[in-house]
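In: Sequence first, predicted model second:
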Amino acid sequence: MRWSFTLHGGAAAVLSAAALALAGLTWLPGRGALPLFEPAWPMAVVIIPAFLLFLAALVRQFATGADRSAQWQAFRCLPGRVQAGLGLLAVTSVAVMVIGAVAGERLQDAEVREGRYVAYDTSVTTDRAVELTQDEYLALLPSSRRMMFAVPGLLGAAAAAIVLAAGELRRADDASAAR
């Protein structure tokens, strides 16, 4: 496999692990202990590269011209530890998203609008925006950010799997062309 595929897949896997670590930090007790969740920059630092790595992985996958079964076989040719690691990242991301959806908190998506703290109330069908106190906002913020960190975790894991399978296909093509 070419080094660029390995580097791309490794960067996507590391980004996925970092996003999941940030999602895990949202469960720590003590709302004031970590100032990571109030500013928006940690989400931007994780979401934008995850999306770009995922798009680049799709481009590399389509450049191989292989069908789905060949891509699955190429993924299965990866070392077992790599497969297990990528599977663990994907399953953990999905688990965080499912836990967030099942928890079914009444207030979601805390944000600051025009100097006021606002969240969406899922129990009413009309005006869903509810104004919060700063303490309520700070208590709700980690759960709001958790999903936003789990999605890039899944994107990164998928990007790593896709690009490493594409690299394996490229390696096989190069080996067959050399004969």
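Out: Cool, the structure landed.
In: For the rest of this, base every contact and every neighbour count on C-alpha atoms.
Out: OK.
In: helices and strands around the longest helix along the chain, which ones?
Out: Looking across the chain with DSSP state H, the single longest helix is helix 134-178. In terms of contacts (3 or more CA pairs under 8 Å, 6 or more residues apart in numbering; DSSP states H and E), helix 134-178 is packed against helix 3-25, helix 41-64, helix 68-76, helix 80-103, strand 107-113, strand 116-121.
In: And here is the other one:
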Amino acid sequence: MGWSFKVHGGIALALSVLFLLSAVLAWMPWSSPSAGMTWPLAAGLSLPVALAAVGRVLLTRADKKTLWLAFRCLPGRLQAVLGVLAVAGVLMAVIGASQENNLQTDGVKDGRSYVYDTTPLHRGRVEVSSSAYADVLRREQRSLLPAFGAVLAGVAYAVFTAAEVRQADARSKRTHAT
């Protein structure tokens, strides 16, 4: 496996762990939500890594079966880490999303905190206290950040399997050339 694949997959794994840990911290009552990761930042960090991974997989021209077989060639510990991160991210996202939450953060302007109420018949921007705003921010982090963590575990899977396919293709060309 080439070093660029290792670096790319490592970045995806590190971001996955970062997002999952940020979501775990959002469940802790003593943690400050402003110190945690927000979903726009998570999306900004995830998008380039994910797009590059999609490009790498497309360049291999491998089908789903080949990618699965390549995944099976990865070390067992790496397979386990990828699986645990993906499952943990999905479970945490489902649990976070199952909490009833009709409020979304809308920002802080001039020292005032605003949320957007999505309750039917009450839609609109509402000013709330800073503690209520922090609670809404925590709820958002609980449901959105684990989803990014699960997606980035999938991105790491794609990068590492693309590396295995590329490595197998290189071995095949060497054996056919001799």
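Out: Thanks, I have the structure now. Computed from a prediction, not measured in an experiment: that's the story for all the values here.
In: what's the TM-score here?
Out: The TM-score (TM-score structural alignment, normalised by the length of structure 2) is 0.86; 174 aligned residues with a CA RMSD of 2.1 Å.
In: so the longest helix of structure 1 matches what in structure 2?
Out: Helix 134-178 of structure 1 corresponds to residues 130-174 in structure 2, going by TM-score structural alignment.
In: once aligned to structure 1, how far is the matching stretch on average?
Out: Following superposition, stretch 130-174 of structure 2 is found to deviate from structure 1 by 1.3 Å on average (mean CA distance after the TM-score superposition for structure 1).
In: Check the offset of that stretch from the chain's centre.
Out: Its chain's C-alpha centre and that of stretch 130-174 of structure 2 lie 4 Å apart, by CA atoms, centre = their mean, to the nearest Å.
In: What of stretch 5-13 of structure 2?
Out: A distance of 13 Å separates the C-alpha centroid of stretch 5-13 of structure 2 from that of its chain, computed with CA atoms, centre = their mean.
In: now the aligned partner of residue 92 of structure 1 in structure 2: how far from residue 136 of structure 2?
Out: Counting by TM-score structural alignment, residue 92 of structure 1 corresponds to residue 88 in structure 2. For residue 88 of structure 2, the distance to residue 136 of structure 2 (CA to CA, to the nearest Å) stands at 22 Å.
In: quick one: buried residues of stretch 52-70 of structure 2?
Out: Going by neighbour count (16 or more other CA atoms under 10 Å), the buried part of stretch 52-70 of structure 2 is 53, 56, 57, 60, 62, 67, 70.
In: Excluding chain neighbours, what is closest to the alignment partner in structure 1 of the last one?
Out: Which is residue 70 of structure 2. In structure 1, the residue matched to residue 70 of structure 2 (TM-score structural alignment) is residue 74. Nearest in space to residue 74 of structure 1, with sequence neighbours left out and distances taken as CA to CA, 6 or more residues apart in numbering, is residue 165 at 5.0 Å.
In: circling back to that earlier point, which among the helices and strands packed on helix 134-178 of structure 1 is found nearest to residue 170 of structure 1?
Out: Closest of those to residue 170 of structure 1 is helix 41-64, at 6.9 Å (criterion: CA to CA).
In: by how many degrees do the closest one and helix 68-76 diverge?
Out: 120 degrees (axes from the mean of the first three to the mean of the last three CA atoms, to 10 degrees).
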